[in-house]
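1. compute the structure for the input listed below.
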Amino acid sequence: MPNWLLPENIADVLPSEARKIEELRRLMLDNFRLYGYELVMPPLLEYLESLLTGTGTDIDLRTFKLVDPISGRLLGLRPDMTTQVARIDAHLLNRASVTRLCYAGNVLHTHPSGLHATREPLQIGAEIYGHAGLEADAEIQELALSTLALAGFPQVRLDLTHVGVLRAIIEGDAAAARDEAALYLALRAKDVSDLKALTANYAPQTRDALLALTQLYGDIDVLKKAREVLPDLPGIAKALAELAALAASALGRAEVAIDLADLRGYQYESGAMFALYVPGLPNAVARGGRYDHVGEAFGRARPATGFSLDLRELARLLPTAERKHSIRAPWGNAPELKEKIAELRKSGEVVIQSMPGHSNELDEFECDRALVLDDNSSQWILKNLG
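-> Below is the predicted model:
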């Protein structure tokens, strides 16, 4: 095998694509800051038990594991940064007030999440800690929508769901509660035949409600239908009311859809959840929701909600960035030349000096001007190359 080949679903990012990704990263982090979010940088690896706290088996299966040669303990390469940021809030910052944190960094997956997905996403996200009310969920949803709009995606579909509906349905049925993980998988796949087999021995009310969830998707009118066909339980009523409020806050900013069986991320989410879709990508470009219990294992349970997305996947949907106009300059050590180049760069111009005997081959820059020495004035001037 040639020594330059990379592992499956791992790839280099070349100049023009890297530029798009970096510009998106800066744009989004600057937008987060305008809302008052503080940047944190968790480590790429940490002790496995800390990394997997409260995340469920799905995250465990996606985590690369290795032995620390110093301590002998198992380490994990982060597959997700959400729990790391929750640890920072609960254990390191330890604030009593509402805390807004954001992050951006590479994560690693043992298996790709889709057919053409990378195993090394560049994850960026934002989280709010310390407020249990729906106001935090609404702010995170607004921040996610505004971030995509800034990135050049004005047409967005917002899909809403709520884990409280499923948990309220199975709460009073011991058999259903034991099968929670299997029910989650069947509902997520909308596998009605599997769901019928699983629920065969449940109480009729529980069985009918679980089967109804597979049909409760569509526009905002789904909430009205859900109130009619689902049991009249306080947990269900509360969840549907929260979804109605979040849907109303997004009207005019996104196309809103409801899917009460779309429970991706269910294993550590605790309330309203959302997914954002943009033209050109069948999978959700961003996901978010409430996860109030993740901080418990770090000694301090805090209400929490947030969202994240993969910058590399998002950048692929954007057109190739235009080449930046730049200035070609000769190589030389003349003080007047070096002073002129420094002056141009200070003003924001890209100046590329040609190495002796070589031309420049560039993906990102187009030299439309040249710095030349004027014979009459003996001054360095810009010449338009057309």
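2. could you use CA atoms for every contact and neighbour count after this?
-> Will do.
3. list the contacts for the nearest residue to residue 127 once chain neighbours are set aside?
-> If the residues on either side of it in the chain are set aside, residue 127 comes closest to residue 306, at 4.0 Å by C-alpha to C-alpha, 6 or more residues apart in numbering. Each residue near residue 306 by C-alpha atoms under 8 Å, 6 or more residues apart in numbering is listed here: 125, 126, 127, 128, 137, 140, 288, 289, 290.
4. roughly how far does residue 261 sit from residue 333?
-> 68 Å (C-alpha to C-alpha, to the nearest Å).
5. then residue 366?
-> 24 Å.
6. tally of neighbours for residue 342?
-> Look at residue 342: counted by other C-alpha atoms under 10 Å, it has 13 neighbours.
7. oh, that last question was meant for residue 151, not what I typed.
-> Residue 151, neighbours per other C-alpha under 10 Å, totals 17.
8. correct me, but it touches residue 22?
-> No - look at residue 151 against residue 22 with C-alpha atoms under 8 Å: they stay out of range, at 11.8 Å.
9. can you tell me the SS state at the residue nearest to residue 127?
-> Under DSSP: H, G, I helix; E, B strand; the rest coil, residue 306 falls in the strand class.
10. here is the second sequence; please produce its structure so I can put it next to the first one:
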Amino acid sequence: MPISETWLLPDGVADVLPEQAQVIESLRRDALDFLASRGYQLVYTPFIEYIESLSSLSESNQDLDLVTFKVIDQLSGRLLGVRADMTPQVARIDAHVRSVEGIARYCYAGTVLHTKPQGFSASRTPLQLGAELFGHDSIDADVEMVDVMLGLIEQAGLLDGVHLDLGHVGLFRSLVKYAGLSKSDERQLSDLYQRKALPELKDFTENLKAGSDFYALGRYSSDLEALQANLSQAILDDTDFRDALDELITTRSEIQARWSDLHIGIDVVELRSYHYHTGLLYAVYSPNRAAPLAQGGRYDGIGEHFGRARPATGFSCDLYALTAGQFKQIETIVAPKGTDAGLLQAIRDARQNGARVTQLLGNDDLSSVPYATHTLVNVAGKWQIEKI
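-> As a prediction, this is how the structure comes out:
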């Protein structure tokens, strides 16, 4: 590579310049303060660790395994993974490092690394922020998590016009179990649901046990009332299916009571990360944007890999995506060089009031600070701030 091109960054990796970094950092601080006010305790996790620790999800989620960078540790010779998601690390903390009894609430914020972008124009180095709740398996925990997620979106000033999508993998799983499907048929059905391929779904389900129920699940995936009207009584009487449906209905009702102006959509065949989610799924979308602003779900038993299986639910978001296109002018006051007591006091006062003050060096003049917006000037013996 020519020396003139060595400054180029890999695809999906970018610098964050001051005008956007200020927006991102402000949101990160506000978000963590908000999560702390809801009882979520901040944890820091290592950027890299043994792949066995990071595999608590990748064993059941091949997508996560594929986006995890792997390197050989030159000290131990063992395989290391660079974190692609912080959820397995927080699960390790809950299960093995800080195994408190009862409910544990954690939050985190940090850069993760992906081998490939996880969406159109997505970063390979997202700044992931999220929250996890361990130790409670009732729908109340899921409702709290959705409520916290929406509160965070509101904190970011993005709540207007958004809609919440709810799903539940238990509906599909219980129907698969009821029909005794093979793994091959299960995978094909999951693919058809994800592609919303109704004609193919109709053809494929004609010869399956409970085929009409599988078709109804896709045909009426966004309308719970119509879905129940078109399902067989046998599957409606199935305990696992009924429990999942009741949880979805209850969650929608509880969230609507808290966020009365929010549009809530249903998608019972939303099966992202189907192999490790165990219950409710939730995601927040904004208009004219394909990727969710934030998403999460229930993944009970995640700590089993570390010797302590616990019910768990949580969500995460990418702060870069939340603040995409947002910039803030950096107001900078330029002070002249000097040690005059009044000047130094004026600089201290401005900084204590939250202003950004740069004092000139050497023989520099105002042109040496191209981003300056204000200057400190002496008017009749008093230092005051004037706009440039």
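11. TM-score of the superposition?
-> The TM-score (TM-score structural alignment, normalised by the length of structure 1) is 0.90; 372 aligned residues with a C-alpha RMSD of 2.0 Å.
12. got the end-to-end distance for stretch 147-165 of structure 2?
-> Length of stretch 147-165 of structure 2, first residue to last, C-alpha to C-alpha: 13 Å.
13. now which residue in structure 2 aligns to residue 40 of structure 1?
-> Matched across to structure 2, residue 40 of structure 1 falls on residue 43, judged by TM-score structural alignment.
14. so how far is residue 42 of structure 2 from the residue lying closest to that match once chain neighbours are set aside?
-> Spatially, and ignoring its direct neighbours in sequence, residue 43 of structure 2 is nearest to residue 108 (5.5 Å; C-alpha to C-alpha, 6+ apart). Computed as C-alpha to C-alpha, the residue 108 of structure 2 to residue 42 of structure 2 distance reads 6 Å.
15. what does residue 95 of structure 2 give?
-> 16 Å.
16. what sits against residue 225 of structure 1?
-> residue 216.
17. repeat for residue 203 of structure 1
-> Applying C-alpha under 8 Å, 6+ apart, one finds that residue 203 of structure 1 lies in contact with residue 173.
18. gap between it and residue 359 of structure 1?
-> Taking C-alpha to C-alpha, one finds residue 203 of structure 1 at 77 Å from residue 359 of structure 1.
19. residue 190 of structure 1 now?
-> Where residue 359 of structure 1 is concerned, residue 190 of structure 1 sits at a distance of 59 Å (C-alpha to C-alpha).
20. now swap in residue 136 of structure 1 and tell me
-> 55 Å.
21. more neighbours: which of those two?
-> residue 136 (21 against 9).
22. that one -> structure 2?
-> When structure 2 is aligned by TM-score structural alignment, residue 136 of structure 1 is paired with residue 141.
23. hmm, back to that, compare residue 366 and residue 333 of structure 1 and say which is more crowded by neighbours.
-> With neighbours defined as other C-alpha under 10 Å, residue 366 of structure 1 and residue 333 compare such that residue 366 has more, 17 against 9.
24. against which helices or strands is the lengthiest helix in structure 1 packed?
-> If you go by DSSP state H, structure 1 has its longest helix at helix 15-34. Helices and strands touching helix 15-34 of structure 1, by 3 or more C-alpha pairs under 8 Å, 6 or more residues apart in numbering; DSSP states H and E, are strand 99-106, helix 134-150, helix 311-316.
25. I would like the residues contacting the next helix or strand after it, please.
-> The first helix or strand that comes after helix 15-34 of structure 1 along the chain, using DSSP states H and E, is strand 38-39. Residues outside strand 38-39 of structure 1 that contact it (C-alpha under 8 Å, 6+ apart) are 29, 100, 101, 102, 103.
26. same check, this time on stretch 206-223 of structure 1
-> By C-alpha under 8 Å, 6+ apart, stretch 206-223 of structure 1 touches 166, 169-170, 173, 176, 187, 190, 192, 195-196, 199-200, 225-226, 229-231, 240, 244, 247, 256-261.
27. residues in contact with residue 140 of structure 1?
-> 126, 127, 128, 305, 306, 307.
28. ok, it to residue 165 of structure 1 distance?
-> Applying C-alpha to C-alpha to residue 140 of structure 1 and residue 165 of structure 1 gives a distance of 21 Å.
29. show me the contacts for the match of residue 136 of structure 1.
-> With C-alpha under 8 Å, 6+ apart, residue 141 of structure 2 has these contacts: 133, 313.
30. which residue numbers in structure 2 go with stretch 4-21 of structure 1?
-> Residue span in structure 2 matched to stretch 4-21 of structure 1, by TM-score structural alignment: 7-24.
31. any buried residues in the matching stretch, and which?
-> For stretch 7-24 of structure 2, burial by neighbour count (16 or more other C-alpha atoms under 10 Å) applies to 12, 20, 21, 22, 23, 24.
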